[in-house]
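Chemist: generate coordinates for the sequence data below:
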Amino acid sequence: MSLLNTEVKPFNATAYHNGEFVDVSDESLKGQWSVFFFYPADFTFVCPTELGDLADNYAEFKKLGVEIYSVSTDTHFTHKAWHDSSETINKLTYPMIADPTHAISRNFEVLIEDAGIAERGTFVVDPDGKIQIIELNAGNIGRNAEELLRKVKAAQYVRANPNEVCPAKWEEGEATLSPSLDLVGKI
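Modeler: Take a look at the predicted model:
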């Protein structure tokens, strides 16, 4: 069963955020857009490039009212150690959620059980706590924050304009479509 349009399951976790350990839960998401960005592990190879890319684009997400939550099965202590020792990870200012019990990774169905790590999964959650976008990548394929930003803008647009849809490669400000019988077979 797909997780699209389902509510994020309840969770409680500790995150490393701006030099502190903070509590994060499903209640933290209510009323705002959120991105859950699962990655396999701290101190690896592709992961810091992705998290750094998100950090470079974080201000744009914040302008849209979006909070980024990176999530791995590492502990919050490991997140802090990685943040303190890596130039790339040191620039992160969004919360790094620890999931050592694997509960959140199981909730989002990205846990690789026999390895105890998460797949590269991206989930965009709307202000009602419902998952609107899911992206899964193989472990050796990194993601693109600018493409994620484009998808978030599209999700926000169609939420604000329920009678319109965004076509392929839609960019903010471009034309959308209003589905109707008149469009059938004419696109």
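
Chemist: contacts and neighbour counts: CA atoms only from here.
Modeler: Will do.

Chemist: all helices of the protein, in order?
Modeler: For the chain, applying DSSP state H gives helices covering 46-63, 76-85, 87-90, 103-107, 145-160.

Chemist: to check against the first, give me the structure of this:
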Amino acid sequence: MNFPLAADITKQVSRDYGVLIEEEGIALRGLFIISPEGELQYQVVHHNNVGRSVEETLRVLEALQSGGLCPIGWKKGDKHLVTK
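Modeler: From the prediction side, this is the model:
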């Protein structure tokens, strides 16, 4: 996949990520955070009637970049979970 992404005119990206409703020719609202190595780190898919939260997306991205094990509701500056 080349970056930055352009419009998904062929709908191939929507197919690849499983959010395309083929019979309607539309995609559900999908958000995918992919590491520089190409590994899917986070995925959330909403029905088109439901919006996405920019704040939650940023929180998740910061948690993924924090290098630790983050509990629910973790925010930048919070402590990580400790494993034994």
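
Chemist: closest one to G139 of the first structure among the helices of the first structure?
Modeler: Checking these against G139 of the first structure by C-alpha to C-alpha gives helix 46-63 as the closest, at 8.2 Å.

Chemist: that closest one aligns to what range in the second structure?
Modeler: On the second structure, no counterpart of helix 46-63 of the first structure exists by TM-score structural alignment.

Chemist: so which elements touch that helix?
Modeler: strand 66-72, helix 87-90, helix 145-160 (3 or more C-alpha pairs under 8 Å, 6 or more residues apart in numbering; DSSP states H and E).

Chemist: returning to that earlier point: how about the helices of the first structure in CSV, adding distance to S180 of the first structure and mean neighbour count?
Modeler: Converted to CSV, these look like this (distance: least, C-alpha to C-alpha, whole Å; neighbours: other C-alpha atoms under 10 Å):
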stretch, distance to S180 of the first structure, mean neighbour count
helix 46-63, 32, 18
helix 76-85, 49, 18
helix 87-90, 47, 17
helix 103-107, 37, 19
helix 145-160, 16, 17
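
Chemist: how about these in TSV, adding distance to D114 of the first structure?
Modeler: Formatted as TSV, these follow (distance: least, C-alpha to C-alpha, whole Å):
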stretch	distance to D114 of the first structure
helix 46-63	20
helix 76-85	21
helix 87-90	27
helix 103-107	13
helix 145-160	29
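
Chemist: who's in contact with E135 of the first structure?
Modeler: Contacts for E135 of the first structure were tallied using C-alpha atoms under 8 Å, 6 or more residues apart in numbering; they are G121, T122, F123.

Chemist: identify the residue of the second structure aligned to the last one.
Modeler: In the second structure, the position corresponding to F123 of the first structure is occupied by F32, as judged by TM-score structural alignment.

Chemist: wait, doesn't its match sit right on H46?
Modeler: No - F32 of the second structure is beyond contact range of H46, at 11.8 Å (criterion: C-alpha atoms under 8 Å).

Chemist: quick one: the alignment partner in the first structure of V44 of the second structure from T49 of the first structure, how far?
Modeler: Taking TM-score structural alignment, V44 of the second structure has E135 as its aligned residue in the first structure. Distance, E135 of the first structure to T49 of the first structure, by C-alpha to C-alpha, to the nearest Å: 17 Å.

Chemist: swap in A118 of the first structure?
Modeler: A118 of the first structure is 17 Å from T49 of the first structure, where distance means C-alpha to C-alpha.
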